[in-house]
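> I would like to see how this sequence folds:
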Amino acid sequence: MCGIAGIFHTEGMKPVDPARLERMCDAIAHRGPDGQGIWTAPGVALGHRRLAIIDLAGSPQPMAATDGSAMLVFNGEIYNFRELRRELQADGAQFHTDGDSEVILAAWQRWGVDCLPRLHGMFAFALYDLRQRTLLLARDRLGVKPLFTAQLADGSVIFGSELKALLAHPMLRRDIDPLAIEDYLAWGYVPDHRSILKGVEKLPAGHYRLLRHDAPPAAPVQWWDISFADREPGNTADLGAHLLHRLREAVTSRMMADVPLGAFLSGGVDSSSVVALMAEASTDPVKTCSIGFDVQALDETAYADKVAALFSTEHRKRVVASDDFALINRLAGMFDEPFADASALPTFRVCELAREHVTVALSGDGADEAFAGYRRQVFQHREESVRALLPQGLRTPVFGTLGRLWPKADWAPRPLRAKATFLNLARSGEEGYARSLSVTPVELRERLYGEDFLRLRGDYRAEQPFVEMMRRAPGRSGLDRAQYADLKFYLPGDILTKVDRTSMAVSLEAREPLLDHRLLEFGARLPEAMRVRGATGKWLMKDVMRRYLPEDVLFRPKMGFVTPIAAWLRGPLAGEARAVAEGGVLARTGWFRAPVLRDIAEAHIAGRADHSRLLWQVLMLDRSLALLS
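Sure thing, here's the model as predicted:
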């Protein structure tokens, strides 16, 4: 795991100032404390910060191909590099290291861009071919590893693992994109199709770009996608056996390391499944760690303790105080762009704890997207059956009226909180699912924005690209399309961004075995009844894991990594909530209506409503804008 940065001239082969690249690499030094390197040539410069995981002494970067015809900087892990190495050796390739970086170079020389589907792992890399005078930028299938790019006024393209690497270049403009604010308010993060700064782009997951001197920068090319259009034949026993094989394969392949390795353990289905399969494959006790809160309703450590005892892991836990909100400014600095998933705080704390004992930690991220484990996916599955029975012309007036009239009752038992369901049913499946996933609905955004910002935003709505993605999704059903959108939109924008930034902030490599692409592709072919059965999502995975895990771990209600932000914003952060409306950086932009924001803050502080998610969004936006200004 590492950090990469670079500069490439598309208008000739102008000299590159190495001092600029050094500053870019220094900005992401936390991603690679074990080594650094810079390589320059006419028109190109590549920089690297290394966190040594495999071949600790033998794979410094930037790395040259054996014949010197190509240079590479690489962030990530290729889990099948040994198999590829043997195949390439049989074809005549020679190797001088024992790591995976040199395999990428040899694979490029043998197969060109067709090497990408052969790479199993997580990666973002830049490879410069001196003979062809081209630069290949590539990102892994799911977007586990990030890559930011920007074209500058002098014709150069700069890139880096984090936005802060680009911000270190003096020619990068810092103009905020108002459409990114709309996206952020809707989703709680800036999705991968946009950046907080105009002119900055994120290479999409499963895409590559080929850049050439004396040619305009080429658009990204998709090299991988997932399809939900087919169904895997077989009965429950056969499909379960196949799934277990894929799970074992995914976990064991990610246990490869030359440094101490462990796992995050929340006590939920996914992390517990990973730990169970690690324990099965390991002769030594698995090192596990968990984080809890000193608020009993938010604390899951009892379940983590139970799983740790079941598999005799070397378990460590830490309880975070309910007033652990001092990280706000540090969190804003980790993410560069505004990021409002409050679970970033406990995720960072568990990464801190893990880093005290290991350099690599396996997580359980990805199974909910792959196997329909989110409650919203189960609801979508049910709602689609209603949509199939009633035409849109009937649903819109009936359910639209019910949705408008039904009170918003966050405090009520779940069966009585029908407002969201009615509003969803009044819309198409794609529009309803976008509403389920959004943090701040469009009606509230319209109230919040000032007139100047509404003019800047124009006709664009954050839900539009999401709805279009669902409509184009290769799938048979509403559930298929919802899972596709979660994998392609929500996962890289929220979950993987959160894990990458919080883990790399403490120089920890996080690996997600449940995002193995072979496992995902199998999951996408499962019949819907193997994914959702009744009110239970992730059904086949839970059924398979019965041999390892107790029922109360497998079938307890999903909790997630929650934080007491509602209480914080009524207590120690109440002043912060008021200040954002009155005098923060955000207030000076004039983008939001201060009286509306003030009323929202006061209603929350007084306990008349729960606006914690919106207030947290606004607070984190204010902090990010302060850092970018």
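> when you work out contacts or count neighbours from here on, use the C-alpha atoms and nothing else.
Noted.
> identify the residue nearest the geometric centre of this structure.
residue 496 (1.9 Å; CA atoms, centre = their mean).
> which residues touch the closest residue to it other than its chain neighbours?
Nearest non-adjacent residue to residue 496, counting by CA to CA, 6 or more residues apart in numbering: residue 144, 5.6 Å away. Residues counted as contacts of residue 144 (CA atoms under 8 Å, 6 or more residues apart in numbering) are 122-123, 205, 492, 496-497, 500.
> got a winner among those for most neighbours?
residue 205 (26 neighbours; other CA atoms under 10 Å).
> skipping adjacent residues, who's closest to that one in space?
Closest to residue 205 by CA to CA, 6+ apart is residue 143, at 4.2 Å.
> that neighbour contacts residue 206, doesn't it?
Yes - between residue 143 and residue 206 there is a contact under CA atoms under 8 Å: 6.9 Å.
> the more surrounded of the two?
Neighbour count, other CA under 10 Å: between residue 143 and residue 206, residue 143 has more, with 25 against 21.
> so the more buried one: helix, strand or coil?
Counting by DSSP: H, G, I helix; E, B strand; the rest coil, the backbone at residue 143 sits in coil.
> quick one, helices of the stretch 351-500 of the chain?
Using DSSP state H, counting those that start in this stretch, the helices of the stretch 351-500 of the chain run over 367-371, 375-389, 392-405, 419-425, 429-437, 442-448, 451-457, 463-472, 478-485, 496-504.
> of all those, which one is nearest residue 609?
Proximity to residue 609 (CA to CA) singles out helix 442-448 among these, at 14.0 Å.
> quick check: buried residues in the closest one?
Across helix 442-448, burial judged by 16 or more other CA atoms under 10 Å covers 442, 448.
> neighbouring contacts of stretch 605-617?
185, 188, 339-340, 342, 410, 439-440, 565-566, 569-571, 574, 577, 600-601, 603-604.
> give me the subset of these lying in helices.
185, 565-566, 569-570, 574, 577, 600-601, 603-604 (DSSP state H).
> is it possible to get CSV of the contacts of residue 144 that adds distance to residue 198?
CSV is the format used below for the contacts of residue 144 (distance: CA to CA, whole Å):
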residue, distance to residue 198
122, 27
123, 25
205, 20
492, 20
496, 23
497, 20
500, 23
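> this one next, for a side-by-side:
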Amino acid sequence: MCGIVGIFDTRGARPVDPALLKRMNETQHHRGPDEGDIYTEPGVGFGHRRLSVIDIASGQQPMFNAAGDVGVVFNGEIYNFPELTAQLEQLGYVFRTKSDTETIVHAWQAWGEDCVHKLRGMFALCIWDRNKQTMFMARDRLGVKPFYYALLADGMFIFGSELKSLRAHPGLPHAIDPQAVEDYFAYGYVPEPKTIYAGAKKLSPGFTLTVRIGQPVPQPKQFWDVPFKLHAPMSQQDAEGELIERLRDAVKIRLKAEVPLGAFLSGGVDSSAIVAMMAGLMKDPVNTCSIAFQEKAFDESPYAEQVARQYKTEHVTETVDTDDYALLDTLADLYDEPYADSSAIPTYRVCQLARKRVTVALSGDGGDENLAGYRRYRYAMAEDAVRSKIPAGLRKLVFGPLGKYYPKADWAPRVLRAKTTFEALSRDLVEGYFHGVSIMSDDMRAQLFSDKFRKNLQGYRAIDVMQGHAANSPTDDPLSMIQYLDMKTYLPGDILTKVDRASMAHALEVRVPLLDHKLVEWISGLPPSMKLNGSEGKYIFKKSLESYLPEEILYRKKMGFAVPLATWFRGPLRQRVRESLLGDTLASTGIFNTGYLAQMVEQHESGRRDYSAPIWTVLMFEAFLRKELQGESA
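Predicted structure coming up:
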């Protein structure tokens, strides 16, 4: 696992400043504390920070072929590199190392841009081919590894693993993208391919970008998508058996490392399944770790310890103070742009704990998106079942006004909290799902933003992101459609971003078996009823694991990494909330309606409304802005 940076002159062969390249590279020292190096030639510069995991002795980057005309910097792991190495050797390529990095170099020589189809793993990479005067970049299929880039006004193209590496270049404009702000306050993150800056982008998962000297920079090109193509009919028993075999294979190929390896164990279905597979594949006991919370309502550690005992793992648990809010400003440094998932706090702590014992950890991320595990899928399907029985015109006529005028009753029993349901029923599937996952609704964002800022949006709406993905969806099945939307937005933008930054802050490599692209492709072809069966999410997954895990692990209520925001904002963080939301930093931007911010604070403090999620979202935006202002003054 590593950090990569680069500078490329799209107009010719102007010299690259080695000192600047080194500064960009060193902003990511945490991603690769073991080694670092840069390379420059006219018009080209590469930088790399290395966390040594495979071929520690000879896997240094930037890495070139023997002729020195093809080089690569690469972040990630290619799990099938032994098979690819053998295939390339048969084609006549000679290997000087035992690293997966050299496999990429020769794969480019053999197959050109099609080399990405051969790679099984997580990767963000850039290849320089001097003979073709071409820079080729690619990001893995699901977006496990990040890739940021920008074309500067002077024709220089820059890229890096984190946005902070681009910010280190004085040519990057820091103008904030209004559309990214609208997106952030709906989703809680800035979805691909945008960044918070108008002049920088993320390379979307499953995309490549080829830049050639003397030619305009083209749009990225997609090389993979989740197929959602149904398999030939199979029995549930056959599906269960094949799922376990494919999961075992995805875990097995992720066990190669020359450093200590272990797993996160939350006590949930996904991480417990990964540990069960690891225990059956490894000779030594699995190293596992989990976080415990002082507040029992948030604590899953007893379930983790149950699985650890069953599989005789070397398990450690560390208790985190429920009031672990000291990380707020640390998170702004980690994520480089506004990011509002408060579970980043316990994720940071569990990565910190894991790094004390291992350098590589396997996680259970991706199971909910793959196998329809989120409760919101169940709610969305229930709403869609009602929609399908009522004509769209009648739904909007009846449920639209009900949703608009029914009171928001956060304090009431769930049965009386019908406002959100009425609003969702008046919309179509994509609109209803967007409304359900939004941190701040369309109406709230309309009140949050100033009149001037709303005009700057020129009619743009955050739902445009989901509608764009829906238009390109390979499926029209309702459940598969919202899974697809999550795989394009929430999975890379929130979940994988959270884990990448939290783990790399501690120089910890996290591998994600449930996002093995071959496994994802196969699961996507299962009938939706095998994923969400009645009210049971991950149905086929849980059934297949019944001989591996106890019932109380498989079928208990999902908890997740929650933190008590509502209590914090009425207690120890009350003053911080007031200073941040009502202070000069937000007011000076011209983005916000300060009266609405004051209303949110007052109603939350009084207990009349629970604005904890919106307040956290604004709080993290303000932390980002303060960091920006500090950087400008420096």
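> ok so, going back, is it true that the residue nearest to the centre of the first structure touches residue 122?
No - using CA under 8 Å, residue 496 of the first structure is not in contact with residue 122; the gap is 11.1 Å.
> shared neighbours, the two?
With CA under 8 Å, 6+ apart as the test, residue 496 of the first structure and residue 122 both reach 143-145.
> ok, now which ones touch the equivalent of residue 456 of the second structure over in the first structure?
When the first structure is aligned by TM-score structural alignment, residue 456 of the second structure is paired with residue 456. Residues in contact with residue 456 of the first structure (CA under 8 Å, 6+ apart) are residue 178.
> against residue 575 of the first structure, how distant is residue 456 of the first structure?
30 Å (CA to CA, to the nearest Å).
> quick one: stretch 29-48 of the first structure to chain centroid distance?
25 Å (CA atoms, centre = their mean, to the nearest Å).
> can you check stretch 515-528 of the first structure too?
With CA atoms, centre = their mean, you get 18 Å for stretch 515-528 of the first structure.
> so which bit of the second structure is that stretch matched to?
Stretch 515-528 of the first structure covers residues 515-528 of the second structure once aligned (TM-score structural alignment).
> now the end-to-end length of the matching stretch.
Note: stretch 515-528 of the second structure ends 18 Å apart using CA to CA.
> closest one to residue 65 of the first structure among the helices of the stretch 351-500 of the first structure?
Closest among these, once you apply CA to CA, is helix 496-504, at 27.4 Å.
> give me the helices and strands touching the closest one, please.
helix 328-335, helix 344-355, strand 509-511 (3 or more CA pairs under 8 Å, 6 or more residues apart in numbering; DSSP states H and E).
> buried residues in the second one?
So the one you mean is helix 344-355 of the first structure. So, applying 16+ other CA under 10 Å, buried residues of helix 344-355 of the first structure: 344-355.
> redo these as CSV? Include distance to residue 447 of the first structure.
Listed next are those as CSV, based on distance: CA to CA, whole Å:
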residue, distance to residue 447 of the first structure
344, 28
345, 29
346, 32
347, 33
348, 34
349, 36
350, 38
351, 38
352, 40
353, 42
354, 43
355, 44
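> from the chain's centroid, how far away is stretch 21-29 of the first structure?
Distance, centroid of stretch 21-29 of the first structure to centroid of chain: 23 Å (CA atoms, centre = their mean).
> cool, stretch 522-531 of the second structure as well?
23 Å.
> show me what that stretch is in contact with.
The contact list for stretch 522-531 of the second structure, computed with CA under 8 Å, 6+ apart, reads 226-231, 236, 243, 370-373, 479-480, 537-541.
> residue 10 of the first structure - how many residues pack around it?
If you count neighbours by other CA under 10 Å, residue 10 of the first structure ends up with 22.
> so what does it match up with in the second structure?
So, by TM-score structural alignment, residue 10 of the first structure is matched to residue 10.
> ok, its match touching residue 214?
Yes - counting by CA under 8 Å, residue 10 of the second structure does reach residue 214; the two are 5.9 Å apart.
> residue 302 of the second structure: which element?
Using DSSP states H and E, residue 302 of the second structure sits within helix 301-310.
> mind giving me the packing neighbours of that helix?
strand 287-293, strand 314-320.
> if we can go back for a sec, residue contacts, the residue nearest to the centre of the first structure?
Counted by CA under 8 Å, 6+ apart, residue 496 of the first structure has contacts 143-145.
> residue 338 of the first structure now?
Applying CA under 8 Å, 6+ apart, the residues contacting residue 338 of the first structure are 184, 188-190, 196, 332, 620-621, 623-625.
> ok, residue 75 of the first structure next?
Neighbours of residue 75 of the first structure in contact, by CA under 8 Å, 6+ apart: 1-4, 123-125, 145.
> shared with the second structure, which of those residues?
Here is what carries over to the second structure from those, by both residues aligned by TM-score structural alignment, their matches' CA atoms under 8 Å: 1-4, 123-125, 145.
> tell me the two of the ones in helices among the contacts of stretch 605-617 of the first structure that are most distant?
185 and 570 (21.1 Å).
> what's the local residue count around the residue lying closest to residue 308 of the second structure once chain neighbours are set aside?
Counting by CA to CA, 6+ apart, residue 315 is the residue found nearest to residue 308 of the second structure once chain neighbours are left out, at 6.3 Å. Neighbourhood size, residue 315 of the second structure [other CA under 10 Å]: 20.
> and residue 315 of the second structure, what's its match in the first structure?
That one, residue 315 of the second structure, aligns with residue 315 by TM-score structural alignment.
> follow-up on the earlier one: can you say which of the contacts of stretch 522-531 of the second structure are buried?
Buried, going by 16+ other CA under 10 Å: 226-228, 243, 370-373, 479-480, 537-541, out of the contacts of stretch 522-531 of the second structure.
> and the residues you listed, which is closest to residue 161 of the second structure?
Looking across those and measuring by CA to CA, the closest to residue 161 of the second structure is residue 226, at 23.9 Å.
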